[in-house]
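Visitor: Below is the sequence, then the predicted model.
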Amino acid sequence: MACDGLHTGLAVRLAARSGRLSGQTAGLAPGFVQANLAILPATDAADFLRFCTLNPKPCPLLDVSEPGHRILSRLGADLDIATDLPAYRVWRDGELVDEPHDVAEHWRDDLVTFAIGCSFSFEEALIADGLGVRHIEQGRNVPMFRTTIACEPAGRFAGPLVVTMRPFRPADAIRAIQITSRYPTVHGAPVHLGAPDQIGIADLGQPDYGEAVDIRDGEIPVFWACGVTPQAVIAAARLPFAITHAPGCMLATDLLNARLATS
């Protein structure tokens, strides 16, 4: 169940913590940064940190926790990693085994949390400039696709780039590139536009994650690197244990989107 009127990161976190919010967070807490999560055992954290460093477009790091800590004080004063997202995914040996609304019962003292920038931040800038964001207009989760673009490997972490897609008219696509290039900590400029088959996407109506959106006459698909990429990489690595956010269900922080923009 989604909730209206959640205008701050704290309000979204508290709604998720109480169980009042269980759906996607797109459009909630306007003005506040939202984050993807990857939560791994400390034994795998160094390699994953290197993976993020080598792949900053899909994995722009906002913060990293100490082992076992359920707080990220840089992102919010009242914040509990184990309870404050609407939905999580729990992975064992590369297989999805649970999609709970909190992961307190799965928590371990060796877990390290990686908070990764999310495209919801630059969507606010697109809307402020008068560009429509189709999945928000249609009340859907952004469509996400696995591509044939390989990420730079690090240790056991390797796999395909996952992208989000938003359709625009060509002139608006140029403007969207200009706007999002100012937000490198939340995926930045697109990685591809038009010709989805060139990056291994056969059918825009069948996303691997999220929901399909309408593409109107005269529009072209524009693709940004996506923070769901770590899920594909973690699954491919077949880690004994890991936790991620459920697609579209982000950690709402107390950081302001405006502070992420470069000049």
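Guide: In hand now; what should we look at? Keep in mind the model is a prediction, meaning the values are calculated, not measured. Residues are numbered from 1 along each chain as shown.

Visitor: Every contact and neighbour count from this point should use C-alpha atoms.
Guide: OK.

Visitor: residue boundaries of the helices in this protein?
Guide: Taking DSSP state H as the criterion, the chain carries its helices at 9-18, 42-54, 120-128, 134-137, 170-180, 229-237.

Visitor: List of residues touching the fifth one?
Guide: Taking Cα atoms under 8 Å, 6 or more residues apart in numbering as the criterion, the residues outside helix 170-180 that touch it are 122, 125-126, 131, 167, 187-190, 218-220, 222.

Visitor: and the two most separated of the residues you listed?
Guide: 187 and 218 (25.7 Å; Cα to Cα).

Visitor: the more surrounded of those two?
Guide: residue 187 (27 against 9; other Cα atoms under 10 Å).

Visitor: Which residue, other than its chain neighbours, is closest to that one?
Guide: residue 57 (4.9 Å; Cα to Cα, 6 or more residues apart in numbering).

Visitor: What of residue 91?
Guide: The nearest residue in space to residue 91 (Cα to Cα, 6+ apart) is residue 242, at 5.1 Å.

Visitor: Test my guess that that neighbour contacts residue 95.
Guide: No. Judged on Cα atoms under 8 Å, residue 242 makes no contact with residue 95 at a distance of 9.8 Å.

Visitor: Between these two, which is the more surrounded one?
Guide: residue 242 (25 against 16).

Visitor: Just want to check the distance between that one and residue 228.
Guide: Distance of residue 242 to residue 228, computed by Cα to Cα, to the nearest Å: 14 Å.

Visitor: One more: residue 106?
Guide: 21 Å.

Visitor: Residue 123 now?
Guide: 17 Å.

Visitor: Correct me if wrong: residue 234 contacts residue 154.
Guide: No. Checked against Cα under 8 Å, the pair residue 234 and residue 154 is beyond contact range at 11.7 Å.

Visitor: Now for the closest residue to residue 90 other than its chain neighbours, how many residues are close by?
Guide: Residue nearest to residue 90 in three dimensions, not counting chain neighbours: residue 243, with 4.6 Å by Cα to Cα, 6+ apart. Residue 243 has 26 neighbours, counted by other Cα under 10 Å.

Visitor: Who has more neighbours out of residue 234 and residue 154?
Guide: residue 234 (28 against 17).

Visitor: how about the more buried one, what does it touch?
Guide: 94, 157, 242.

Visitor: so the second one sits right up against residue 237, yeah?
Guide: The one in question is residue 157. Yes. Using Cα under 8 Å as the test, residue 157 is close enough to residue 237 to be in contact (5.7 Å).

Visitor: Which one of these two is surrounded by more residues?
Guide: residue 157 (23 against 16).

Visitor: shouldn't residue 52 be in contact with residue 59?
Guide: Yes. Residue 52 sits in contact with residue 59 when judged by Cα under 8 Å, with a separation of 5.1 Å.

Visitor: A further structure is provided below for comparison with the first:
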Amino acid sequence: MEDRKSIIKKIRDGSWSAPTSGILPGFAQANLVVLDKAVAFEFLLYCQRNPKPCPVLDVTEPGRAVPELAGKDSDLRSDIPKYHVYQTGEHVETVEHIEHFWTDTSVAFLLGCSFTFEEALIHNGIAIRHNEENCNVPMFETNIDTVPAGLFSGPMVVSMRPMKRADAIRAVQVTSRFPDVHGAPVHIGDPSAIGIKNITQPDYGDAVTLKEGEVPVFWACGVTPQAAAKANKLDMITHAPGHMFLTDIKNETLGVL
């Protein structure tokens, strides 16, 4: 199994472009949001008011691309497989590096990612369908409103993992231990109850098979800031959904009793 250093090197060199679910077991993964420092406090307040979709793991100093708490050997301008660039709320580009977008006033936020607790689910005998089907996790915009802060507002985005009903109960117990990476599910069962019209057509990521006897289980998702960018016509740079930053934070250090 490859270690973090070798995977980061592949990402930085552009030879790794796949989603990061299931790679580097034992280490936490993170969503990225890059904003100008003029709106960084408002976003930090947005995260504080919406800790389920936006749990903060690290914030950089303006202009500094090294996350001191989540990977001192990393450069957030190059060490994520794919980035999304939003300008006035429109997704205008997907790129492998963001050096040419970075400025002395850029501030990066790393938010906890649900890929982190998938290892614990697997250890409890719960299969991860998007890994089985070799695709990205399905993600959906919902009718669950986030709490606004300054320029930031919009719907919560959720990720979905199908499983047997008994496994869903266990999944609640397992993931509740990890509040810094979204914690327990926000919804189990009927997708329409949270505004999802078609479970086979995710807004981000890929559709996965929902087998007979299974229920969809939904977790708050760190793609929520991208929905806020679209809703409020904001400039923002993020990870491409499913293509996360690999931190050097051990999974178990994020677990609580």
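Guide: Here it is on my side, so go on. In this text, all values refer to a predicted model and were calculated from it rather than measured experimentally.

Visitor: Now do the same for residue 82 of structure 2: its match in structure 1.
Guide: In structure 1, residue 82 of structure 2 lines up with residue 87, judged by TM-score structural alignment.

Visitor: residues touching that match, list them.
Guide: Counted by Cα under 8 Å, 6+ apart, residue 87 of structure 1 has contacts 22, 23, 99, 100, 101, 102, 245, 246, 249.

Visitor: rerun that using 6 Å as the cut-off
Guide: Residues near residue 87 of structure 1 by Cα atoms under 6 Å, 6 or more residues apart in numbering: 100, 101, 246, 249.

Visitor: Tell me, how many residues neighbour the third one?
Guide: Spelled out, that is residue 246 of structure 1. 24.

Visitor: so what's it closest to, chain neighbours aside?
Guide: Nearest non-adjacent residue to residue 246 of structure 1 (Cα to Cα, 6+ apart): residue 88, at 4.6 Å.

Visitor: I'd say that neighbour and residue 247 touch.
Guide: No. Using Cα atoms under 6 Å, residue 88 of structure 1 is not in contact with residue 247, being 8.4 Å away.

Visitor: residue in structure 2 matching residue 100 of structure 1?
Guide: With TM-score structural alignment as the criterion, residue 100 of structure 1 pairs with residue 95.

Visitor: Kindly report the same for residue 183 of structure 1.
Guide: With TM-score structural alignment as the criterion, residue 183 of structure 1 matches residue 178.

Visitor: now do residue 138 of structure 1
Guide: In structure 2, residue 138 of structure 1 lands on residue 133 (TM-score structural alignment).

Visitor: Give the buried residues for stretch 249-263 of structure 1.
Guide: 249, 250, 251, 252, 253, 254, 255, 256, 257, 260, 261 (16 or more other Cα atoms under 10 Å).

Visitor: Map the last one across to structure 2 for me.
Guide: To tie it back to what came earlier, the one meant is residue 261 of structure 1. For residue 261 of structure 1, the residue aligned by TM-score structural alignment is residue 255.

Visitor: Now do the same contact list for residue 27 of structure 2.
Guide: 249, 250, 251.

Visitor: Please flag which of those sit within strands.
Guide: 249, 250 (DSSP state E).

Visitor: quick one: what's aligned to residue 10 of structure 2 in structure 1?
Guide: In structure 1, residue 10 of structure 2 lands on residue 15 (TM-score structural alignment).

Visitor: quick one: its match and residue 21 touch, right?
Guide: Yes. Between residue 15 of structure 1 and residue 21 there is a contact at 5.2 Å, judged by Cα under 6 Å.

Visitor: Which of these two has more residues huddled nearby?
Guide: residue 21 (24 against 20).

Visitor: The residue nearest to residue 187 of structure 1 and residue 190 of structure 1, how far apart?
Guide: Counting by Cα to Cα, the gap from residue 57 of structure 1 to residue 190 of structure 1 is 9 Å.

Visitor: and those two? which has more neighbours close in?
Guide: residue 57 (25 against 20).

Visitor: Alignment lookup: the more buried one to structure 2.
Guide: In structure 2, residue 57 of structure 1 lands on residue 52 (TM-score structural alignment).

Visitor: Settle this for me: the match of residue 183 of structure 1 is touching residue 257, isn't it.
Guide: No. Using Cα under 6 Å as the test, residue 178 of structure 2 is too far from residue 257 to be in contact (9.2 Å).

Visitor: List the buried residues in stretch 116-130 of structure 2.
Guide: Result for stretch 116-130 of structure 2 [16+ other Cα under 10 Å]: buried residues 116, 117, 118, 119, 120, 121, 126, 127, 128, 129, 130.

Visitor: before we move on, the earlier item: redo the contacts of residue 87 of structure 1 as a markdown table? Include distance to residue 74 of structure 1.
Guide: Conversion of the contacts of residue 87 of structure 1 to a markdown table gives the following (distance: Cα to Cα, whole Å):
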| residue | distance to residue 74 of structure 1 |
| --- | --- |
| 100 | 25 |
| 101 | 23 |
| 246 | 22 |
| 249 | 20 |
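
Visitor: Let me know the closest of these to residue 39 of structure 1.
Guide: residue 246 (12.3 Å).

Visitor: Map that closest one across to structure 2 for me.
Guide: Using TM-score structural alignment, residue 246 of structure 1 sits opposite residue 240 in structure 2.

Visitor: ditto for residue 125 of structure 1
Guide: Under TM-score structural alignment, residue 125 of structure 1 pairs with residue 120 in structure 2.

Visitor: ok, for that match, nearest residue in space, not its chain neighbours?
Guide: residue 174 (6.9 Å).

Visitor: what separates that neighbour from residue 57 of structure 2, distance-wise?
Guide: In terms of Cα to Cα, residue 174 of structure 2 sits 20 Å off from residue 57 of structure 2.

Visitor: Check residue 138 of structure 2 too.
Guide: From residue 138 of structure 2 to residue 57 of structure 2 the distance is 23 Å (Cα to Cα).

Visitor: Then residue 116 of structure 2?
Guide: Counting by Cα to Cα, the gap from residue 116 of structure 2 to residue 57 of structure 2 is 12 Å.

Visitor: rewinding a little: compare neighbour counts for residue 174 and residue 57 of structure 2 and give me the winner.
Guide: Set residue 174 of structure 2 next to residue 57 and count neighbours by other Cα under 10 Å: residue 57 wins out with 22 against 19.
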